[in-house]
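Peer 1: sequence plus predicted model, see below.
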Amino acid sequence: MINKSFTDITLDDIKELQQNSVKEGKSIDYKEQININDKSARKELAADITSFANTVGGDLLFGIKEDKGVIKSIVGIEVQNIDYLLQKIENTIRDLVTPRIIGLQIQVIPVLDNNYIIQIRVPQSYNGPHVVDGRRFYGRNSVGKYPLDIDEIRAKFLGLAELGDKIRDYRLDRIFKIKANEGHLKVENQGIISVHIVPMNSLVFGSPFYNLGKPDDLSLWALVSNGITTITDIDGVTGYDRTYNKDQETVGGYHHLSRKGITEIIDTTIIPYDNSLSIVLLSKYLNGVLERVRENMQKLQINGPFVIMISLLNIKGIKINYYNNGFGGRMIRKEDLLLPEVVINDFENLESQLESTILLLCNAAGLNEIPKRTI
């Protein structure tokens, strides 16, 4: 894979691959032509793409003539209607690859007029393994793609299950720390709402550390904020609202982004001192803060899938209602309420993706449906 941000890659970077005799292998592949005019050719393209996704990710470069694995010449592909070709590539991937590969990128690099290199960047996938046409699984090694055998397929499915266990263990560890007031900042230890957004690749051995840049360039507003102060430490960056810092020791909530791309959002202000929680109000603030998470993930080029985990801690005796007027609902008899994990591919249509979670919260309060009225 070319060690450069995808959208910054130019023809000069391709020429540098040629000058340095970079050989195709596990994470890069050169092809002179792209053929998607018949089904067998489309399956071949899908096989190439899934082989990267099921292994370590990589770059497919079309318009490159190679000899013994190194670039012989940059010939480009003559295309009269580039948008039509890109659409056919996307349709091929959509129709033949399941599950969908998250974070896959396609771009064209001009060589001459109507002559392009087509680059497909395939990320290492954490929602696979991916199958071609419902039949064949492919992996990749130093000499190219190959069909996965049954043991390799089983290992990949088991690896996904182990990753799920790691994510759940991470959640429980964070909850224990938050309840013991050992979170990223000290909060009032009552009526705590915690939201964790975990990229699925963040807990894998060797996963990247992200350069978070300047905290002021990130959107680190807490669930409820009238202003924001940011601090940086070895774990990452944290934003909090000094408005709620009543005793100079605790804050009402914070928004933490770790160098692994994991977000932790804590709030103790939505559940007021009359011990009630409005589902409508919580939904409103959740939608707002998750939009800020989306902005951060996009800015830092952190790809999904993501796991969203919403927990209500120290809530025994709190009444959950539809609205602030206390109508409906009932007292919660459990100390903590850990809503099921939600896996999302991206942050599009987030409200509908979280609908089942909000419904479960309603059910926990003895309510049978999600309120239709919004704030």
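Peer 2: Nice, thanks for sending it over. Numbers count the residues shown, from 1 in each chain.
Peer 1: every contact and neighbour count from this point should use C-alpha atoms.
Peer 2: Noted.
Peer 1: ok, His196 - contacts?
Peer 2: If you count contacts by Cα atoms under 8 Å, 6 or more residues apart in numbering, His196 has them with Arg171, Ile262, Thr263, Glu264, Ile265, Val307, Ile308, Met309, Ile310.
Peer 1: apply 7 Å and report the result again.
Peer 2: Residues near His196 by Cα atoms under 7 Å, 6 or more residues apart in numbering: Thr263, Glu264, Ile265, Ile308, Met309, Ile310.
Peer 1: next up, a structure to set beside the first:
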Amino acid sequence: MLRHVSTVLPGPIDSVDRAVVERLLANGVAESRTLEYKRELPDPKDKEGKREFLADVTSFANAQGGDLLFGVDASKGVPVAIPGLDLEDPDGELLRWEAILQDGVEPRLPGLRLRWIPFASGRGVLLIRMPPSPVAPHRVTFGNWSRFYGRRSNAKYEMDTQELREAFTASEALPARLRSLHLDAVEAARRGDLPIGLGEDPRAIVSVIPLTALRETRELEITPENALAPVKPSGYMDAIEMIEGVLLHTHPGEAGGVRSYAITYRQGRTDTAWTIGRVVDELSKREIRMIWPKRFEDGLLDCACSTAVKLQPFGIEGPWVVLATLIGIRDYHLRINDEWLSDPAWRDEVMLPSLRIDTLNRATLFPLQRSFWLAFGVRRPTNPFNE
């Protein structure tokens, strides 16, 4: 079970259906800092209604995030009926309000999600989910209006100068805090500050962190069954329970080191480390220090996408920050094909440029793949693995 989430509605937004909304009514779940009900959507021609709409959503973004439900009637903050909304084109309406949110707020809202929940009557409820923003504070800039809104209890309010100063300071410090988490993981892999180690072969360390990780207080019930598996576990894994979370690793080899491990933190993020090369003996002629690019690219895609799958049941979604570092690569060649090796890497450690992305997939992770090749002085071929 999840001890704390930023929203009252359970699970990812795509799992919120009619039954979930009806339980709010049946259980008398009152509005709170992370939940608000609205009977109707504002008229698109109503400027005051649009400003109120933008203020409501940004107040969640500037606080702890939350869910806004349109089509639910409430009295003194407690739901009393679900009359729903009568929309001729729900998909078009969602696009309209998403555009209003993106055009009427600075900076743009990362992680914003809208969902139409249909009811049997043909009417439905519009759910807007706004996670706590990593780039807060956001300002409503609709027309000549320029205001910042926060949230306390079950209502929004206009932020004062001191609150704005604190919000801007926290936003500016966020990149450094995320980088620090990743560098801690790199240091642990380099110095062996873990119950297991990877040995001295070239290694990749990847941290996948939801941008809400440092804006929320979480304590996930991570177990060996729901923790992230290491890269290419070969069917055999060992689990180590730690204060921070759960570490899964491959079986140690003859030298005592493992080939890969993954840590799933109770805070809701992951670190994965695995070997990407070794010294090989080419037909008994000479030893060559070799790194295989496919081993890195496959591992990156595996650990990033699997992190999203593992954390989704806890209601954790993007945007994400992905940070990757290569260590122990000096004097190693990138094996591009059977006939072509790169020049040896001249640096022992390289931190690749970080990514901030909404979804984790092959296309969004491509900049890290490209940077990996450039660490060896090679531009990534269009189709390096003939796939």
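Peer 2: Arrived safely. If you're wondering where the values come from, they're calculated on a predicted model, not measured in any experiment.
Peer 1: element containing the counterpart of Glu163 of structure 2 in structure 1, please.
Peer 2: Structural correspondence for Glu163 of structure 2 with respect to structure 1 (TM-score structural alignment): Glu152. Per DSSP states H and E: Glu152 of structure 1 is located in helix 150-179.
Peer 1: again, but for Ile120 of structure 1
Peer 2: According to DSSP H and E, Ile120 of structure 1 maps onto strand 115-122.
Peer 1: what helices or strands is that strand leaning on?
Peer 2: Applying 3 or more Cα pairs under 7 Å, 6 or more residues apart in numbering; DSSP states H and E, one finds that strand 115-122 of structure 1 makes contact with helix 39-53, strand 58-62, strand 77-78, strand 105-112.
Peer 1: what's the next secondary structure element after that strand?
Peer 2: Going down the chain from strand 115-122 of structure 1, the next helix or strand is strand 131-132, by DSSP H and E.
Peer 1: follow-up on the earlier one: how close does the helix holding Glu152 of structure 1 sit to structure 2?
Peer 2: For helix 150-179 of structure 1, the mean distance from the matching residues in structure 2 following superposition reads 2.1 Å, by mean Cα distance after the TM-score superposition for structure 1.
Peer 1: buried set for that helix?
Peer 2: Under the neighbour-count criterion of 16 or more other Cα atoms under 10 Å, helix 150-179 of structure 1 has Ile153, Lys156, Gly159, Leu160, Leu163, Gly164, Ile167, Arg171, Arg174, Ile175, Ile178, Lys179 buried.
Peer 1: again, but for stretch 32-48 of structure 2
Peer 2: Buried residues in stretch 32-48 of structure 2, counted by 16+ other Cα under 10 Å: Ser32, Arg33, Thr34, Leu35, Glu36, Tyr37, Lys38, Arg39, Glu40, Pro42.
Peer 1: which of those sits closest to Asp201 of structure 2?
Peer 2: Nearest to Asp201 of structure 2 out of the buried residues of stretch 32-48 of structure 2 is Thr34 (Cα to Cα; 47.1 Å).
Peer 1: what lines up with the closest one in structure 1?
Peer 2: Aligning on TM-score structural alignment places Thr34 of structure 2 opposite Ser27 in structure 1.
Peer 1: surely that match and Thr55 touch.
Peer 2: No - in this structure, Ser27 of structure 1 is not within contact of Thr55 by Cα atoms under 7 Å, at 8.7 Å.
Peer 1: tell me the one among the contacts of His196 of structure 1 nearest to Leu148 of structure 1.
Peer 2: Ile308 (31.1 Å).
Peer 1: that's a helix at that closest one, yeah?
Peer 2: No - using DSSP: H, G, I helix; E, B strand; the rest coil, the assignment for Ile308 of structure 1 is strand, not a helix.
Peer 1: leaving out sequence neighbours, find the closest residue to it.
Peer 2: Ile197 (4.6 Å; Cα to Cα, 6 or more residues apart in numbering).
Peer 1: just give me the neighbour total for the counterpart of that neighbour in structure 2.
Peer 2: Aligned by TM-score structural alignment, Ile197 of structure 1 pairs with Val208 of structure 2. When neighbours are counted by other Cα atoms under 10 Å, Val208 of structure 2 registers 26.
Peer 1: Val208 of structure 2: what's it in contact with?
Peer 2: The contact partners of Val208 of structure 2, by Cα under 7 Å, 6+ apart, come to Arg269, Thr270, Asp271, Ala304, Trp320, Val321, Val322, Leu323.
Peer 1: most neighbours, which of those?
Peer 2: In terms of neighbour count, Thr270 stands highest of the contacts of Val208 of structure 2 at 30 neighbours, by other Cα under 10 Å.
Peer 1: isn't that residue up against Thr264?
Peer 2: Yes - counting by Cα under 7 Å, Thr270 of structure 2 does reach Thr264; the two are 4.6 Å apart.
Peer 1: before we move on, back to that, now do the residue nearest to Ile308 of structure 1 against Ala47 of structure 1, distance only.
Peer 2: From Ile197 of structure 1 across to Ala47 of structure 1, the span is 31 Å (Cα to Cα, to the nearest Å).
Peer 1: what's the answer for Val251 of structure 1, then?
Peer 2: For Val251 of structure 1, the distance to Ala47 of structure 1 equals 52 Å [Cα to Cα].
Peer 1: over to Leu300 of structure 1?
Peer 2: In this view, Leu300 of structure 1 and Ala47 of structure 1 are 29 Å apart by Cα to Cα.
Peer 1: and those two? Which one has more around it.
Peer 2: Neighbours were counted for Leu300 of structure 1 and for Ala47 using other Cα under 10 Å; Ala47 has more, 26 against 14.
Peer 1: how big is the angle separating the helix or strand that contains Asp83 of structure 1 from helix 39-53?
Peer 2: Element membership of Asp83 of structure 1 [criterion: DSSP H and E] is helix 82-96. Between helix 82-96 of structure 1 and helix 39-53, the angle comes out at 80 degrees (axes from the mean of the first three to the mean of the last three Cα atoms, to 10 degrees).
Peer 1: what residues of helix 82-96 of structure 1 count as buried?
Peer 2: Residues Ile89, Thr92, Ile93, Leu96 are the ones in helix 82-96 of structure 1 that count as buried (16+ other Cα under 10 Å).
Peer 1: leaving out chain neighbours, which residue sits closest to the first one?
Peer 2: In space, Ile89 of structure 1 comes closest to Ile36 once its chain neighbours are excluded; the distance is 7.4 Å by Cα to Cα, 6+ apart.
Peer 1: that's all I had, so thanks and see you.
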